[in-house]
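Q: This is the structure alone, sequence omitted:
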């Protein structure tokens, strides 16, 4: 992206652009056909088009949702023949896609094509880093390319729609689903939402190797109280519009024609029954023309929320609120006909939902090419291709974040040193892929051990010891690990969370390393050899003891199919680390929710004062490793900020630049980050807010100027009237390596 585009992306403007013209034209070409179908459909057939069930015909993952999937193929086949189901999800395979589609086209009364969807979150057979890890690359082109590859594999396997990207802003690391998004910052979430949407959908949504994107979970799901999954959310409308809605708007601007309603309630109204959110904002205000699908039974869960009396009432509330398609619960199919016949739901409301679904099918080209993605030969050629494996390795190494590197411990030499790879993840393949990799080819995963052995000149110098399980000790495990450490020149500790710990429904009270692993780390560190930590995680963790004090710490997230090879590329210096944190690593779990863009309060913590200030007794209001932090293999120094002027005219521009210098002896990538603070405003503003960033590559000793252009639109915030606004006055500006440091200056916005 250009520098100017990155700056513009920080704007808080609410106007949405229309979906790409090609999509609109294709859909419009079928408008008469859609209206004819609606006129001829029975109430039961209309309800069927709004009903989504699991796919029993094709290869499917193990249970990834509460309750077992229905495996009765004949039952589902008859429902398709009767026109009582319009879409299937989470089954893959080109050949069987043709079978299921043929049932709809040739054996149902109206021949309406089926829509096939799946949870393709960060890859199909080839998996890429988990979304949070990929966000650490701060590389939008990379995100677009991995989404494109995931779409190609999904499309070739007979899928038309993916339930991704997740664009929830996540500021409480206790929440297990932090791993699925782009972290805590609004701008970074907006940019990755758009990039991933573009990647999934490609240049032509009707291309068999493109997928309909489904930004989720609409909305504010990431703000669940106490980081407890599915919990309530309660916030001002300014916070909703200023923090949690912009990534969705960005995805819709990029062309997304579907969104998924969330599990949570929002200010007392469950989002899957929230007319204000799903109709007044999404459709009336923003002009969204696609359809809304419920999350797994979330429309039925209106009952448990205490918002609906029974299934019939839940179906009525959800449909009239704006949920167009019901996932798995079956309550639309069961109750919509009676709701319309009784007058409790207007026929117009039902027809509008059916129209949205059918027009999206038209935009996908399903009326023109219903068997798209049903070619086994294309599937064999595309899925797991060498090009996708190469991309997975590239994405993996670009997602690694080096937090600490004392005394240039890294990179490790490929020869001459004995390495002890210790920890539950050293030789483990089951946790390579990460959560929501339900279709991954488990034989494709490259472990840390395999990556290390392939990189080393003499693989016999590597000793691998497990030491402990993820959450349980091993008999004799610590003793074996200590012995291996004594015989080694350097210890690499592969520790962290399993994919089951960083995932949906995996909220944690204390975001710490499991006790058996911490005990292992302490024992191994006591040997006195240099220690490198490879931290596997899908969230920021509280680091302590031997892990915190290790000579080098590298966050490896869950890097996907090529994890071991990608990590080895960086650890042994073939590629330098370039990642930057998309989340803050706080000192303690008790600081959560912790995020850099917090408000100052009336009693902010000051360096010279600590009493009667907004701070904890045990720690300052800082992060151990702040948002945006990440090291290369050479140090970088920043000069003073140079402004083109001390004032920013109301309708003009202001340039800001800083010189960055590589003071080391190896090349380095630096991500220069521009932050601002509105010092006096009609509503209190964050202490810092990211507005742009720029990557520069520096040879040893090289100095490069990083320059940015700022306009008034980049300073907008959501005002009291819920519209974007900004007032004249003073602003702080930083050009910095992270959200907690860097050169600082001021400018004034003048009318």
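A: Alright, I've got the coordinates. Keep in mind that this is a model prediction, so the values were computed, not measured.

Q: contacts, neighbours, all on C-alpha from now
A: Fine.

Q: Hmm, residue 183 is touching residue 172, no?
A: No: if you go by CA atoms under 8 Å, residue 183 and residue 172 don't touch, sitting 9.6 Å apart.

Q: any idea how far the most centrally placed residue in the chain lies from residue 170?
A: Using CA atoms, centre = their mean, the residue of the chain that lies closest to the mean C-alpha position is residue 181, 2.0 Å off. Counting by CA to CA, to the nearest Å, the gap from residue 181 to residue 170 is 8 Å.

Q: same thing with residue 551?
A: For residue 551, the distance to residue 170 equals 30 Å [CA to CA].

Q: Look at those two and report which has more neighbours.
A: Higher neighbour count among residue 551 and residue 170: residue 170, with 32 against 19, using other CA atoms under 10 Å.

Q: Could you tell me which residues make contact with the residue of the chain most remote from its centre?
A: In the chain, residue 342 marks the outermost C-alpha relative to the chain mean, sitting 42.6 Å out by CA atoms, centre = their mean. By CA atoms under 8 Å, 6 or more residues apart in numbering, the contact list for residue 342 is empty.

Q: Please apply the same query to residue 315.
A: Residue 315 makes contacts with 299, 300, 331, 332, 335, 336, as judged by CA under 8 Å, 6+ apart.

Q: what's the answer for residue 392, then?
A: 126, 127, 128, 129, 146, 560, 561, 562.

Q: ok, now how distant is the nearest residue to the fourth one once chain neighbours are set aside from residue 410?
A: Closest residue to residue 129 in three dimensions, ignoring its sequence neighbours and counting by CA to CA, 6 or more residues apart in numbering: residue 559, at 4.0 Å. For residue 559, the distance to residue 410 (CA to CA) stands at 19 Å.

Q: Included below, for side-by-side comparison, is a second structure:
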């Protein structure tokens, strides 16, 4: 084993070589066809020397390609410093799992960790070293397309998933386990709070709100050992995150003690210029390096300006050394100095990627991520029924989601294929009915004909994957009108209708949930989506998913989320007819479907919850116990949820906060006692002076199957 001293290596590097290590480019810059690069090289102001010493390559995948690029690069690098290969492996490499928001709805950390481990294994054998995941941005606005990358609107639940994904990607030892990847948590910080749900838009909030709601999941990922952090596109307190010295130096480095590598998002250093926070590339580079950004992704402010900033004395070369050392240390931890081709293996790539084991896992996770939103005794389906499968997603491979860039729609199991596993094809009539946003009379006629001879109609509706994801913001989050019209026309037959939704965000479901007899939220379920959803539709899997984002009653409510504050004039049942309270005149205050909501094919009954005491003493603890029974005819899983409220705080406290949950499996007639433990630490919050502590006083505890349908208990905290 070669023992590389990165400090000694750093001492041998020229200033130009150091600066080049702080840049990430796409693989086309490293190809032999220089003619194709004349434009990009000139536009970015790069020289061949810059490229020969660059630190990292973005989005080059495939073992053969990566090995060739690394080999050619190493042959021309003076000091033999290997490249870092990074890519967006968000919810799968070639075996695509459900989008992250869907995985969140499983409330299952073991499944989340397994999905990340499989994604790591497939991409590592294809030559990748680092994934730009997990994205842990807290989101409260479904207009923002990137909600599909998050696990939802709750800081505690997001933190638990952040930990699970990091464990899955990185394993226990990155140095020895070449089937794992270094994880990069993103986007630091508060990218999910973009105003108006418009991507790349301004974020504006207090530091207290930032700490209380938006920072916990990033911190949890770092506590789990996440190796990298990516900056956000947005401003934090008026300063672009990529040049925000308080955010990166004081909070991330000093307060949290993060010693790993910090990378900008694509072009984010240069984007300080249109933000109006830098006059040009030189000032942008100075602000970013002073803020502690180690690597610049796909803009060239560093390579074009850092050298003259050092030579003019505006920045100390020690800042450059600090960042280069972090880059080299990550390369050393990954074992790249010993084996620059870490994990990449063309033969093993063929065996591992999209193997049966991975497909089975994808199918299981997709089934457990789907959420049953409505069911008036239509589901599960029976194999003997005549089924009309209608809609633009009936035979579509566009079920992977917008961040499945290495997946294949051709390899995805379509819904028709999945249903065909469950019943004779002769019992299925298939019709498209319409396209996603348009339709023809011929399509409609075909759908009506298919419905006439059916006993039950399965409508496969939703959004094209490009309608969500990055830059996928939408002001109108209803299904396109042509799909709503299709539901209305089919409703006239008077036959049971089960809608299956394929989408990347919570939707305004008017025109769907009021017309259909059953609604199954499938999200973008991934490679095995068709089979997984058929498993749920036919009852081979009992749906157990629970929403991790509220579904709005109307886009006019947004942002709408369960852990909101009360007002001085709160709406209550007894004052609902009064005007001068906090309410809408035309819609309810409450969301259409609350956080934590989801149905099952069986029924769960909650006994009366019990507190072990009505006073929490200093240094003591309370227990909350509730009996849950399955009084239906099918085995099923229930997510028992515990929320709390601090009735009087130094600052206003949320009406409810998720503090604990347990997912339990019960056979028909079986019951279980679920116990949660509460300690004073769980009651702390950020005060107006940013101290983090609890207050003596009265608290409420809520126990139930979701954030709305709960039993209320009370206790008092003594200090």
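A: That came through fine. Keep in mind it's a predicted model, so treat the numbers as computed, not measured.

Q: And the TM-score between these chains?
A: Once the chains are overlaid, their TM-score stands at 0.96 when taken by TM-score structural alignment, normalised by the length of structure 2; 709 aligned residues with a CA RMSD of 2.0 Å.

Q: sorry, back to before: can you find the partner of the residue farthest from the centre of structure 1 in structure 2?
A: In structure 2, the residue paired with residue 342 of structure 1 is residue 312, using TM-score structural alignment.

Q: now do residue 38 of structure 1
A: In structure 2, residue 38 of structure 1 lines up with residue 10, judged by TM-score structural alignment.

Q: so which strand or helix has its match?
A: Under the criterion of DSSP states H and E, residue 10 of structure 2 resides in helix 6-12.

Q: returning to what we had before: mind checking which of residue 559 and residue 410 of structure 1 has more residues around it?
A: Neighbours were counted for residue 559 of structure 1 and for residue 410 using other CA under 10 Å; residue 559 has more, 34 against 22.

Q: secondary structure class for the more buried one?
A: Residue 559 of structure 1 carries the three-state label coil when classified by DSSP: H, G, I helix; E, B strand; the rest coil.

Q: distance of it from residue 126 of structure 1?
A: 11 Å.

Q: Not counting sequence-adjacent ones, nearest residue to the equivalent of residue 646 of structure 2 over in structure 1?
A: In structure 1, residue 646 of structure 2 lines up with residue 678, judged by TM-score structural alignment. Of all residues not flanking residue 678 of structure 1 in the chain, residue 731 sits nearest, at 4.7 Å (CA to CA, 6+ apart).

Q: so who does that neighbour touch?
A: Residues counted as contacts of residue 731 of structure 1 (CA under 8 Å, 6+ apart) are 676, 677, 678, 679, 746, 747, 748, 749.

Q: Report the set of residues contacting both of residue 181 and residue 170 of structure 1.
A: Common contact partners of residue 181 of structure 1 and residue 170 (CA under 8 Å, 6+ apart): none.

Q: re earlier: shouldn't the match of residue 646 of structure 2 be in contact with residue 732?
A: Yes: between residue 678 of structure 1 and residue 732 there is a contact at 6.7 Å, judged by CA under 8 Å.

Q: And those two? Which one has more around it.
A: Set side by side, residue 678 of structure 1 and residue 732 show more neighbours around residue 678, with 25 against 16, by other CA under 10 Å.

Q: where's the more buried one relative to residue 235 of structure 1, distance?
A: Distance of residue 678 of structure 1 to residue 235 of structure 1, given as CA to CA: 22 Å.

Q: hey, where'd the helices end up in the stretch 101-250 of structure 1?
A: Per DSSP state H, counting those that start in this stretch, the stretch 101-250 of structure 1 carries helices over the ranges 131-135, 140-156, 186-201, 237-239, 246-253.

Q: closest one to residue 451 of structure 1 among those helices?
A: Residue 451 of structure 1 lies closest to helix 131-135 among the helices of the stretch 101-250 of structure 1, at 18.7 Å (CA to CA).

Q: With structure 2 overlaid, how far apart is the closest one on average?
A: With mean CA distance after the TM-score superposition for structure 1, helix 131-135 of structure 1 departs from structure 2 by a mean of 0.5 Å once superposed.

Q: what range in structure 2 matches that helix?
A: With TM-score structural alignment as the criterion, helix 131-135 of structure 1 aligns to 100-104.

Q: Same question for stretch 173-188 of structure 1.
A: Mapping stretch 173-188 of structure 1 onto structure 2 (TM-score structural alignment) gives residues 142-157.

Q: burial of the aligned partner of residue 668 of structure 2 in structure 1, as a residue count?
A: The alignment partner of residue 668 of structure 2 in structure 1, by TM-score structural alignment, is residue 700. When neighbours are counted by other CA under 10 Å, residue 700 of structure 1 registers 17.

Q: Skipping its backbone neighbours, what lies nearest residue 700 of structure 1 in space?
A: Spatial nearest neighbour of residue 700 of structure 1, chain neighbours left out: residue 665 (4.9 Å); criterion: CA to CA, 6+ apart.

Q: what's the nearest residue to residue 589 of structure 2 if we skip its chain neighbours?
A: Distance criterion CA to CA, 6+ apart; nearest residue to residue 589 of structure 2, sequence neighbours excluded, is residue 583 at 6.0 Å.

Q: Alignment lookup: that neighbour to structure 1.
A: Correspondence of residue 583 of structure 2 to structure 1, assessed by TM-score structural alignment: residue 615.

Q: surely that match meets residue 607?
A: No: Residue 615 of structure 1 is beyond contact range of residue 607, at 11.7 Å (criterion: CA under 8 Å).

Q: between these two, which one's more packed in?
A: Per other CA under 10 Å, whichever of residue 615 of structure 1 and residue 607 has more neighbours is residue 615, with 17 against 7.

Q: any idea how far that one is from residue 601 of structure 1?
A: In this view, residue 615 of structure 1 and residue 601 of structure 1 are 11 Å apart by CA to CA.

Q: Check residue 252 of structure 1 too.
A: Residue 252 of structure 1 sits 34 Å away from residue 601 of structure 1, going by CA to CA.

Q: Between these two, point out the one with more neighbours.
A: Neighbours per residue, other CA under 10 Å: of residue 252 of structure 1 and residue 601, the larger number sits with residue 252, 28 against 13.
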